[in-house]
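Engineer: pasted the sequence and its predicted model underneath.
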Amino acid sequence: MKSLDVKIWGVRKRATKRPSYDVRWSVAGNVFSESFRTKALADHYRAKLLRAAREGEEFDSETGLPGAMAEKPAELTWYAFALRYLAMKWPHAAPNTRDGINESLTSVTLAMLDDRPGRPADDVLRKSLRNWAFVLPGPQDREVPTDVANTLHWVAKSSRTLAYLADPVNAREVLDSFKIRLDGKAAAAETVRRKRRTFVNAMHYAVDLGEFRENPLSAVRWQKPKVSSEVDPRVVANPQQARSLLHAVSYVGGYNRARGRRLVGLFACMYFAGLRPAEAVGLAEPDLTLPEQGWGTVVLHRTRPSVGKQWTDSGESHDDRGLKNRPAEDVRRVPIPPRLVSVLREHLDTFGTATDGRLFYSEGGGVVASSTYWRAWQESRLLALPPAAVASPLARRPYDLRHSALSTWLNAGVDPTEVAERAGNSVEVLLGRYAKCLDGRQEVANRRIEDLLSEYD
């Protein structure tokens, strides 16, 4: 029957040995109630009743429930919800973002499993979730190995309900699980923040679906780990060190095979033009203006980040996309000094381009893999730096060449707005991250101070 007299009261705490919370309402004069272990769960149930009343659903005078709740459908599990969230986010997310979402959903899912008989090993659970469950097309749309199908079936049966997170204590336990790595050690602060960010966003989607009135994580008082946004000054190479490193790259792998020589220009773009590795990998000859004398220009509009085949729509290991944090059609014009112009002209004369015009390519003509230029860079550090510097963080990663470039420009007195424009950053990010002294710059400053003091001796 359709009830025209539905009244839903507030949540009342009962003074029992183990505190519980009642939700009370009436239908056609008949009073009904349900008890819950926490106030959050009670609020969640009451919100469902209110929503049904607002939408004019039929309330049964015998059960006191609206039609949908009277049928008592199984509550939405976290795992089922996570699959819906993934399907919503995947089409619009960049490949690296997809990887991060996958990793975060896997961590939450593992924390939301009940102890049921037949639990697979932790590494089997993680691989099944990472490689099959939280990737599109999903396991229902492709052939899945029997052991993976059995594992995911167990996960579906063992996943706690989404309503479990309405209790702040439970939500805190999930958040705390992000802080511990598989080996029991503390997880990196940036990893914890990335997983929390995805978790919070997923709960916003749960609110959109009507599962919660408000994001349940907002009620959790949880200390987020602090992440340093500043570049470690120890990684920054001075111009002399950078030149030595670039020279050493040409010796990697021997002259004839040219494993290192074909990468000198790639690393030079990172240092002399401040390019990100993915920007340098995507450079093509039409993007360059290389005069015989003076400064040249690079027009950036394409990046080729290395992400993995399962994350890209094309099925290739490298994504093909526009500039970072910019509209797809945006470009960035970067002046390049004569030294880099000379390096790139020599590179084109020696190696030419790939069939699609790319400057830097593998021996087979493919996109240069990050693992390839990473290994070459590590070998060049051994050749160029003394043992103490090799053991230090100095220029440990190819990306540190970009840090060195931006620090050099700032120390040269270039206006931060101009540096930010060339680097593709905001001025705020630039000054917060890259305004670091060059390695050895303190000695220069000390000498100047000492010279000034000596004038008064």
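Structural biologist: It's in.

Engineer: make it CA atoms for all contacts and neighbour counts henceforth
Structural biologist: Fine.

Engineer: could you say what helices and strands the helix or strand where E279 lies packs with?
Structural biologist: Following DSSP states H and E, one finds E279 within helix 277-281. Secondary-structure packing of helix 277-281 (3 or more C-alpha pairs under 8 Å, 6 or more residues apart in numbering; DSSP states H and E): helix 264-272.

Engineer: another one to put next to it:
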Amino acid sequence: MTTTFKVRFWEIADWSKKKGKDGKRKARPYGVRWVTDTKAHSEWFGTKALANSRRSELMQAARRGEEFDVETGYPICELKRRNSLSFVEFAQSYMDTKWPDAAATTRGSTVEALATAGAAFVRDGAGRPEVNELRGVLTRNLLPPTTRDDELSREGREVVDWLVGNSRPLFELTDAVAVREVLDALAVKLDGKAAAATVYQRKRAVLFNLLSYAVELGLIPDNPLTRVKRKVAKVVEQVDPRVVANPGQVERLLTAVTYVGRRNQDRGAHLAAFFATGYYAAARPAEGLGLREDDCTLPEEGWGLLMLGESRPAAGKRWTDSGEVHDRRGLKHRGVKDVRPVPIPPMLVRILRDHLDRFGTGPDGRLFRSPSGGVVSSSTYYRVWEEARRYALTPAQAASPLAGRPYDLRHAAVSLMLNGGVPATEVAERAGHSVDVLLKVYAKCIDGQREKVNKLVEALFGDE
């Protein structure tokens, strides 16, 4: 490292009125420019105030008689601070702040994203382990706060030691080339094939939040992802209409469920009401798994009511506070103690009453449980559903996306209500969506309204 006391500063560069070749003005038009010995440096900001603040900071360091690094242009004390924290170390501190309040599934997806980035953002040192080994120790040992003190095998310890010693400084992620390398890593799977667009966007969002946190702490000047773009496939957020079953198909599917595993009633008949709740109450599978008898108002005649208030998504033992596979959460996008009242038709009332008469409840009052009294695993109800599809659908339909997942029962219910003329506000309330999200997600599933709307418009304008 070559240092110098010879530092000169220029006035703030103002390019706010200049346009690039594309006719657009620069997003960060105000430049701080200075020279260490004979090497020129610059940093650019979105406002003149930020640029002046940075220039003043550098000038104060020079007035205090601090040495500057000729190559980077930074005061030595600042350079030491920037280089003192590696990406892995900062990712660990980030996980420490996020872990307590994050849902178990969010913990898992955050660790997955940071493990992908952390395995890519390393020096090319001797003895570099394979990428899958680096991701493995990050996922299992280094990032989750609950497993950092776990014992490691000799091979695992060697990988951890190499990674800790070769994780690049966080500040190097301000370089566009380095950022692009990490983004490229987020966009591929371990086998080198392209990851799904949704996976890439999710991982990029995690990295964006981590870097925004670094900006808050003053560790980097700005979030580099705001200026480094990478073209990816468009993420489709709408429900594929091919998965939506019509009422007749759903009826056959729910009947077929009762024939699955006749020797083991926990496989089919026990889950028939679970699937029916997904359709007639438009409940998410995780909400159905958390349903308790106390949540149900089931009169002998007429409509009933479900007070959905708990969700039991499968997350994995590593990510839950309880060490169980299923997390215990409130409803999606709602407060912890919020409930969603869902009126249910007489048909579902009868199905749930029959279920309670035949199977009762678990010790905690839940309607649907495993033979041991725990939460029904997703693999169990997926297997039942797959078998029911083979019974109820034609071979061509079974090979298609039609009702391919239990979650598609919810899609069928919401689509049916929207196409039947139920106001979007009421459908959104029952399904636990906002109206704008509801209409966006189900836009391709709304059909058969044109003739009705045409007649309504015709009546409004009058036709003499």
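Structural biologist: That came through, no problem. The structure displayed is predicted, hence computed values, not measured ones.

Engineer: thinking again about what came up before, how about the helix holding E279 of the first structure, aligned to which bit of the second structure?
Structural biologist: Per TM-score structural alignment, the counterpart of helix 277-281 of the first structure in the second structure is residues 285-289.

Engineer: which residues are in contact with the matching stretch?
Structural biologist: With contact meaning C-alpha atoms under 8 Å, 6 or more residues apart in numbering, stretch 285-289 of the second structure is reached by 274, 277-278, 308-314, 331, 366-369, 375-376, 406-407.

Engineer: number of nearby residues for the spatially closest residue to V7 of the second structure that is not a sequence neighbour?
Structural biologist: The spatial neighbour of V7 of the second structure that comes closest, neighbours along the chain excluded (C-alpha to C-alpha, 6 or more residues apart in numbering), is T36 at 4.7 Å. If you count neighbours by other C-alpha atoms under 10 Å, T36 of the second structure ends up with 23.

Engineer: next one: V206 of the second structure
Structural biologist: V206 of the second structure: 19 neighbours (other C-alpha under 10 Å).

Engineer: repeat that for the one 10 residues further on.
Structural biologist: Other residues near E216 of the second structure come to 13 when the count uses other C-alpha under 10 Å.

Engineer: so how far is F134 of the first structure from whatever residue of the first structure lines up with it?
Structural biologist: Aligned counterpart of E216 of the second structure in the first structure: D208 (TM-score structural alignment). Separation of D208 of the first structure from F134 of the first structure (C-alpha to C-alpha, to the nearest Å): 21 Å.

Engineer: and if you look at M69 of the first structure?
Structural biologist: Look at M69 of the first structure and F134 of the first structure: by C-alpha to C-alpha, they are 30 Å apart.

Engineer: any idea what V384 of the second structure aligns with in the first structure?
Structural biologist: Alignment note: V384 of the second structure maps to A376 in the first structure; criterion TM-score structural alignment.

Engineer: contact partners for its match?
Structural biologist: Neighbouring residues of A376 of the first structure by C-alpha under 8 Å, 6+ apart: V249, V252, R259, G260.

Engineer: so the first one sits against R375, correct?
Structural biologist: I take that to be V249 of the first structure. No: look at V249 of the first structure against R375 with C-alpha atoms under 8 Å: they stay out of range, at 10.6 Å.

Engineer: about what we covered before: check which helix or strand covers the match of V384 of the second structure.
Structural biologist: Following DSSP H and E, the helix or strand that holds A376 of the first structure is helix 370-384.

Engineer: only the buried residues of the helix or strand following that helix, if you could.
Structural biologist: Going down the chain from helix 370-384 of the first structure, the next helix or strand is helix 387-391, by DSSP H and E. Using 16 or more other C-alpha atoms under 10 Å as the test for burial, helix 387-391 of the first structure gives V390.

Engineer: so how far is helix 387-391 of the first structure off the chain centroid?
Structural biologist: Distance, stretch centre to chain centre, for helix 387-391 of the first structure: 31 Å (C-alpha atoms, centre = their mean, to the nearest Å).
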